[in-house]
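In: Here you go, sequence then predicted model.
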Amino acid sequence: MRHGKKHNHLGRTKSHRVAMLGNMASSLILHKRIQTTLAKAKALRVYVEPMITKSKNDTTHSRRTVFSYLQNKEAVTILFREIAEKVATRPGGYTRIIKLENRLGDNAEMAIIELVDYNTVYGVADTAAPVKKATRRRGGGSKAATTDAAPAATAEVTPADDAVVAEPEATAAPAVEEAPAKNEDNAEKGE
């Protein structure tokens, strides 16, 4: 019976599976995005996210532990220098799996697994709003309601005043001034 055994064997022996996941994790860290099958991507997510969490604590012990999984010095260096800085405030969920079309040869489900903080398409809105809110149990609702009401009132008044003031200036002054100047020039040319 397989009670509680949740990991996918991926049709490989343990040594082959561990070597493959280590290589894929190194490639993910170096290239920030890799394309693979959906099953391997899900297995890789479970394998690499604890290492990224461990990289937040930059000690010799954590570096050696991660190196024992990756067996790649360049990947360990990039993980602890670059990636750990970007994910320092993120509490988890460092990777994203995006499903692709099935592979033509064997109809396998394909996917892209990528590091969330390195995607420029999805990361634009996320990087603009990493503002932490202070959570309180009471007293926060009345302050927010009064501050939201004041800008709304000024926003309603301002466009109406601008529309009334802008219309007479635009229609009356330029049309009267430009028309005689052109007529005088034409009259001088004709004489």
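Out: Great, that's in hand.
In: C-alpha from now on. contacts and neighbour counts both.
Out: OK.
In: all strands of the chain, in order?
Out: All strands of the chain, identified by DSSP state E, fall at 33-37, 95-99, 110-115.
In: can you list these in a markdown table and add mean neighbour count and distance to A128?
Out: Converted to a markdown table, the strands of the chain look like this (neighbours: other C-alpha atoms under 10 Å; distance: least, C-alpha to C-alpha, whole Å):
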| stretch | mean neighbour count | distance to A128 |
| --- | --- | --- |
| strand 33-37 | 18 | 22 |
| strand 95-99 | 17 | 19 |
| strand 110-115 | 21 | 18 |
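In: Redo these as CSV? Include distance to N57.
Out: Shown next, in CSV, are those (distance: least, C-alpha to C-alpha, whole Å):
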stretch, distance to N57
strand 33-37, 23
strand 95-99, 19
strand 110-115, 19
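In: Can you say which of those is nearest to L21?
Out: Ranking the strands of the chain by proximity to L21 (C-alpha to C-alpha) places strand 33-37 first, at 11.6 Å.
In: So what touches the closest one?
Out: Contact partners of strand 33-37, identified using C-alpha atoms under 8 Å, 6 or more residues apart in numbering, comprise S27, L28, A108, E109, M110, A111, I112, I113, E114, L115.
In: Tell me the one of those residues nearest N72?
Out: Closest to N72, out of all of the contacts of strand 33-37 and judged by C-alpha to C-alpha, is S27, at 9.8 Å.
In: Name the nearest residue to the closest one, sequence neighbours excluded.
Out: I34 (7.2 Å; C-alpha to C-alpha, 6 or more residues apart in numbering).
In: ok, now T37?
Out: M110 (4.2 Å).
In: for comparison:
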Amino acid sequence: MRHGKKVNHLGRQTAHRKSMLANMACSLIEHKRINTTVAKAKALKGFIEPMITKSKEDTTHNRRIVFSRLRQKEAVTELFRDVAAKVGDRPGGYTRIIKLGNRLGDNADMAMIELVDYNEIYNADKKAKKTTRRSRRGGKPAEAPVVDTKSSNEEEE
């Protein structure tokens, strides 16, 4: 039975698992997307999303909490400076997991985990949709351009 088993141990001891997730999180912050197994990607998602939420409010306390889990000063700086600015208006769901198929060597399920706001391919069509909205019904007609009704004689006076 698996009562009360909420964390996937990933076949590692606690210290090894925490170090591995910290290293993967630093790589994700640096490169914006990484390839890994599906199980590790799901574990990483649960590890990094609370830290991205903390990074939205730049306080000394939040920086220390994130640094205690990441353990790399450069990654913490980039998280609070670049990533937090990009995800500032997003209420959650900062990462996306895309399944890639099986690895050739051991047939493990592979996945790509990426930061959502840094993917130009997915975000390009989202921006295009928000430009205009037209209804199928008549609605109000488009306004005619404003034309200056003054004649040239009036302007000379």
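Out: On my side now, so go ahead. Being a predicted model, the structure only gives us computed values, none of them experimental.
In: show me the contacts for the residue nearest to T37 of structure 1.
Out: M110 of structure 1 touches Q35, T36, T37, L38, K99, L100, E101, N102, R103, counting by C-alpha under 8 Å, 6+ apart.
In: do S26 of structure 1 as well
Out: S26 of structure 1 touches L70, N72, A75, counting by C-alpha under 8 Å, 6+ apart.
In: All the helices of structure 2, in order from the start?
Out: 14-31, 38-55, 60-70, 73-78, 84-86, 120-129, 152-156 (DSSP state H).
In: Ranking these by mean neighbour count, which comes first?
Out: helix 38-55 (a mean of 19; mean count of other C-alpha atoms under 10 Å).
In: contacting residues around it?
Out: Against helix 38-55 of structure 2 from outside (C-alpha under 8 Å, 6+ apart): 7-8, 10, 21, 24-25, 62-63, 66, 79-80, 83-84, 92-95, 97, 99, 109-113.
In: And for stretch 113-132 of structure 2?
Out: 28, 32-36, 41, 86-87, 93-98.
In: try 7 Å
Out: K32, R33, I34, N35, A41, K86, V87, Y94, T95, R96, I97, I98 (C-alpha atoms under 7 Å, 6 or more residues apart in numbering).
In: can you list the residues you listed in a markdown table and add distance to T14 of structure 2?
Out: Shown next, in a markdown table, are the contacts of stretch 113-132 of structure 2 (distance: C-alpha to C-alpha, whole Å):
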| residue | distance to T14 of structure 2 |
| --- | --- |
| K32 | 26 |
| R33 | 25 |
| I34 | 23 |
| N35 | 22 |
| A41 | 17 |
| K86 | 32 |
| V87 | 30 |
| Y94 | 25 |
| T95 | 24 |
| R96 | 25 |
| I97 | 24 |
| I98 | 27 |
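In: Roughly how far does the residue most central in space within structure 1 sit from T89 of structure 1?
Out: Computing the C-alpha centroid of structure 1 and ranking residues by C-alpha atoms, centre = their mean puts G123 first, at 1.8 Å. Here G123 of structure 1 is placed at a distance of 15 Å from T89 of structure 1 (C-alpha to C-alpha, to the nearest Å).
In: Now which residue in structure 2 aligns to V165 of structure 1?
Out: By TM-score structural alignment, V165 of structure 1 lines up with nothing in structure 2.
In: Could I get the contacting residues of V165 of structure 1?
Out: Contacts of V165 of structure 1 by C-alpha under 7 Å, 6+ apart: none found.
In: Please report the distance of it from V18 of structure 1.
Out: 73 Å.
In: ok so, going back, can you lay out the helices of structure 2 as TSV showing distance to M1 of structure 2?
Out: Shown next, in TSV, are those (distance: least, C-alpha to C-alpha, whole Å):
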stretch	distance to M1 of structure 2
helix 14-31	21
helix 38-55	20
helix 60-70	31
helix 73-78	39
helix 84-86	40
helix 120-129	41
helix 152-156	91
